[in-house]
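K.L.:
Sequence unavailable; structure follows:
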């Protein structure tokens, strides 16, 4: 294990940049995982780890030592003082363990099929990560993110996603309207307006592309126009809207509920 104690060490500078700069992450094609849970999720998904960074106090934790032993030998091991680790950590309360991974490679996108979510202009990393985690829990396997969304692989979004990023196919900076042109299912947008139908009145048995915009701004007019149906979530009076993360959870789990009922229904 390589021990580093100098703040001006190039490795320390690189780690700090990856943890705190979206531009640096895009430039290098790398990002940082913070904490044992994310490192464990990456290992479970067989996602290659480039480096594991542990603090001196973090090395005392059995959980961290076990992950260091499980990781492939090709991953570099780096030991930092607690002070240096706090400097490079992307969070205020450092976990004592970080990992560096490559971002997903840019590959030709596959044809769309099955259920998916489309996120338009979701700029809060915590919201985005929570939405991806909800989607994975609801059985969604594909997410399209427009150029207005925050980075899905930023440390904050990764922490909120709790490993969901490793379970989803995520397309960032995508032209969602073009991608949805040949989509074989229905395109449903959570939005008010003429023709909007209550969520609980819809038959969600077939494949659905769910379109969600950030609260306050909503979906772009062009993407809203690409929807086959507007959907509203019935709410008590006096409340105008839900946080987008809450709206995603309500919609996706209503879809899952309907399909579970159909699957488990016994004839007669």
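P.N.:
Okay, I see it. Bear in mind that the values here come from a model prediction, so they are computed numbers and not experimental data.
K.L.:
contacts, neighbours, all on C-alpha from now
P.N.:
Noted.
K.L.:
What is the burial count for residue 78?
P.N.:
17 (other C-alpha atoms under 10 Å).
K.L.:
Pull the residues that contact the helix or strand harbouring residue 250.
P.N.:
Taking DSSP states H and E as the criterion, residue 250 maps to helix 244-264. With C-alpha atoms under 8 Å, 6 or more residues apart in numbering as the contact definition, helix 244-264 has outside contacts at 127-128, 130-131, 134-135, 138-139, 199-200, 203-205, 212-215, 233.
K.L.:
and that helix, how far out from the chain's middle?
P.N.:
Offset of helix 244-264 from its chain centre (C-alpha atoms, centre = their mean, to the nearest Å): 19 Å.
K.L.:
Same check on stretch 15-34?
P.N.:
Per C-alpha atoms, centre = their mean, the displacement of stretch 15-34 from the mean C-alpha position of its chain is 16 Å.
K.L.:
Endpoints of it, how far apart?
P.N.:
12 Å (C-alpha to C-alpha, to the nearest Å).
K.L.:
cool, and stretch 227-240?
P.N.:
Distance between the two ends of stretch 227-240: 22 Å, counting by C-alpha to C-alpha.
K.L.:
in it, what's buried?
P.N.:
Neighbour counts over stretch 227-240 (16 or more other C-alpha atoms under 10 Å) mark 227, 229, 230, 231, 232, 233 as buried.
K.L.:
cool, stretch 168-175 as well?
P.N.:
Within stretch 168-175, the residues scored as buried using 16+ other C-alpha under 10 Å are 168, 169, 170, 171, 172, 174.
K.L.:
out of those residues, which are inside strands?
P.N.:
169, 170, 171 (DSSP state E).
K.L.:
Am I right that residue 222 is in a strand?
P.N.:
No: with DSSP: H, G, I helix; E, B strand; the rest coil as the criterion, residue 222 is located in helix rather than a strand.
K.L.:
For the nearest residue to it once chain neighbours are set aside, give its distance to residue 187.
P.N.:
Leaving aside its chain neighbours, residue 222 sits nearest to residue 177 (7.7 Å; criterion: C-alpha to C-alpha, 6 or more residues apart in numbering). In this view, residue 177 and residue 187 are 11 Å apart by C-alpha to C-alpha.
K.L.:
higher neighbour count, those two?
P.N.:
residue 187 (22 against 16).
K.L.:
Where does that one sit: helix, strand or coil?
P.N.:
What three-state DSSP gives for residue 187 is strand.
K.L.:
Comparison target below:
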């Protein structure tokens, strides 16, 4: 295990850039997995990281020590940092003190949309995106298409909210949603508060693509016009609409319910 003790170390500076700059993460095509849960999920579902970084105090923690031992056994490069240097990289308060550096997966655009999928138009909030990814993975949906202007799916905040769901999904970023919809061999459903039918009125026992939009502006009008159908989510309280992540979860699990019943 290599020890780094200086903030001026070139490798530490690279790690700091990955930790603090979305632009740096996109340019390097690398990101950070912060915390025991994400690291364990990556080892189980995706393979070996490029690098494992631990704080000095993490070595005395059983969970972190087990991950370090596993990485060393797989000949993954392991870096040990003083706690003060490590905390400058981590956004997890009172975490155990371990993170991975991984290559950002680059999912290929399919020739045609044939499986249940999620299309996201300019989502801005990392927590919303991570929650949607987690719900999609739990519902058995494999493909997610993010339009330009959507928050970076592999940012540390989205990764933490996703809780490992990323490693079960094919996530296409900067996707031309209009093109994806034109090539879809299944219905594309968009949620709308003005829809005549609700999500409970339509047949979801077959694959569909779900279209969700910007938290404040919703789905762009040109994309909304391309959707096969608009559906609503009924609610009884005096609120105008649901949070987009909550709406997505309702839709996904109504689809699960109907699929299991079929």
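P.N.:
Perfect, I can see it now. Note that the coordinates shown come from a computational prediction; the quantities given were computed from them, not determined experimentally.
K.L.:
Just the ones of the contacts of helix 244-264 of structure 1 in strands?
P.N.:
Per DSSP E, the contacts of helix 244-264 of structure 1 map to strands at 212, 213.
K.L.:
Helix or strand next in line after the helix or strand containing residue 25 of structure 1, which one?
P.N.:
Secondary structure assignment for residue 25 of structure 1, by DSSP H and E: helix 22-28. Reading on from helix 22-28 of structure 1 to the C-terminus, the next helix or strand found by DSSP H and E is strand 30-34.
K.L.:
what's the average distance of that next one to structure 2?
P.N.:
Comparing strand 30-34 of structure 1 with its match in structure 2 after superposition yields a mean distance of 0.3 Å (mean C-alpha distance after the TM-score superposition for structure 1).
K.L.:
for that strand, packing partners?
P.N.:
Judged by 3 or more C-alpha pairs under 8 Å, 6 or more residues apart in numbering; DSSP states H and E, strand 30-34 of structure 1 is in contact with helix 10-20, strand 97-102, helix 155-161.
K.L.:
mind redoing it with 6 Å?
P.N.:
For strand 30-34 of structure 1, the elements it packs on are strand 97-102, judged by 3 or more C-alpha pairs under 6 Å, 6 or more residues apart in numbering; DSSP states H and E.
K.L.:
now the helices: where do they sit in the stretch 51-200 of structure 2?
P.N.:
62-73, 83-87, 126-138, 156-162, 177-182 (DSSP state H, counting those that start in this stretch).
K.L.:
can you list those in CSV and add distance to residue 96 of structure 2?
P.N.:
Converted to CSV, those look like this (distance: least, C-alpha to C-alpha, whole Å):
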stretch, distance to residue 96 of structure 2
helix 62-73, 7
helix 83-87, 11
helix 126-138, 21
helix 156-162, 14
helix 177-182, 39
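K.L.:
Out of the ones you listed, the one nearest residue 147 of structure 2 is which?
P.N.:
The closest of the helices of the stretch 51-200 of structure 2 to residue 147 of structure 2 is helix 177-182. By C-alpha to C-alpha, the value is 6.3 Å.
K.L.:
So which bits of the closest one are buried?
P.N.:
Buried residues in helix 177-182 of structure 2 (16+ other C-alpha under 10 Å): 177, 178, 180, 181.
K.L.:
Tell me the counterpart of the last one in structure 1.
P.N.:
Spelled out, it's residue 181 of structure 2. Following TM-score structural alignment, the counterpart assigned to residue 181 of structure 2 within structure 1 is residue 180.
K.L.:
For that match, which non-adjacent residue is closest in space?
P.N.:
residue 112 is the one closest to residue 180 of structure 1 (C-alpha to C-alpha, 6+ apart), at 7.6 Å.
K.L.:
Same check on residue 218 of structure 2?
P.N.:
residue 212 (7.1 Å).
K.L.:
now residue 40 of structure 1
P.N.:
residue 67 (7.0 Å).
K.L.:
can you count the residues close to that neighbour?
P.N.:
By the measure other C-alpha under 10 Å, the count of residues near residue 67 of structure 1 is 17.
K.L.:
swap in residue 16 of structure 1?
P.N.:
20.
K.L.:
That one corresponds to which position in structure 2?
P.N.:
In structure 2, the residue matched to residue 16 of structure 1 (TM-score structural alignment) is residue 16.
K.L.:
mind listing what its match touches?
P.N.:
residue 89 (C-alpha atoms under 6 Å, 6 or more residues apart in numbering).
K.L.:
same thing with residue 4 of structure 1?
P.N.:
Per C-alpha under 6 Å, 6+ apart, neighbours of residue 4 of structure 1: residue 80.
K.L.:
Mind doing that once more with 8 Å?
P.N.:
Residue 4 of structure 1 sits next to 78, 79, 80, 81 when contact means C-alpha under 8 Å, 6+ apart.
K.L.:
related to what we said a few turns ago, which residues are in contact with both of residue 177 and residue 187 of structure 1?
P.N.:
residue 226.
K.L.:
And the closest residue to residue 198 of structure 1 other than its chain neighbours, how close does it get to residue 250 of structure 1?
P.N.:
Among residues not flanking residue 198 of structure 1 along the chain, residue 232 sits closest, at 4.9 Å (C-alpha to C-alpha, 6+ apart). Relative to residue 250 of structure 1, residue 232 of structure 1 is positioned 11 Å away (C-alpha to C-alpha).
K.L.:
do residue 221 of structure 1 as well
P.N.:
23 Å.
K.L.:
Which one of the two is surrounded by more residues?
P.N.:
When neighbours are counted by other C-alpha under 10 Å, residue 221 of structure 1 and residue 250 differ, and residue 250 comes out ahead with 16 against 8.
K.L.:
Show me what that one aligns to in structure 2.
P.N.:
Match for residue 250 of structure 1 (TM-score structural alignment): residue 250.
K.L.:
Looks to me like residue 47 of structure 2 is in a helix.
P.N.:
No: counting by three-state DSSP, residue 47 of structure 2 is not part of a helix but coil.
K.L.:
Check the spacing between it and residue 4 of structure 2 real quick.
P.N.:
25 Å.
K.L.:
likewise residue 97 of structure 2?
P.N.:
From residue 97 of structure 2 to residue 4 of structure 2 the distance is 15 Å (C-alpha to C-alpha).
K.L.:
give the contact list for residue 39 of structure 2.
P.N.:
Residue 39 of structure 2 neighbours (C-alpha under 8 Å, 6+ apart): 33, 67, 98, 99, 100.
K.L.:
do that again at 7 Å, thanks
P.N.:
33, 99, 100 (C-alpha atoms under 7 Å, 6 or more residues apart in numbering).
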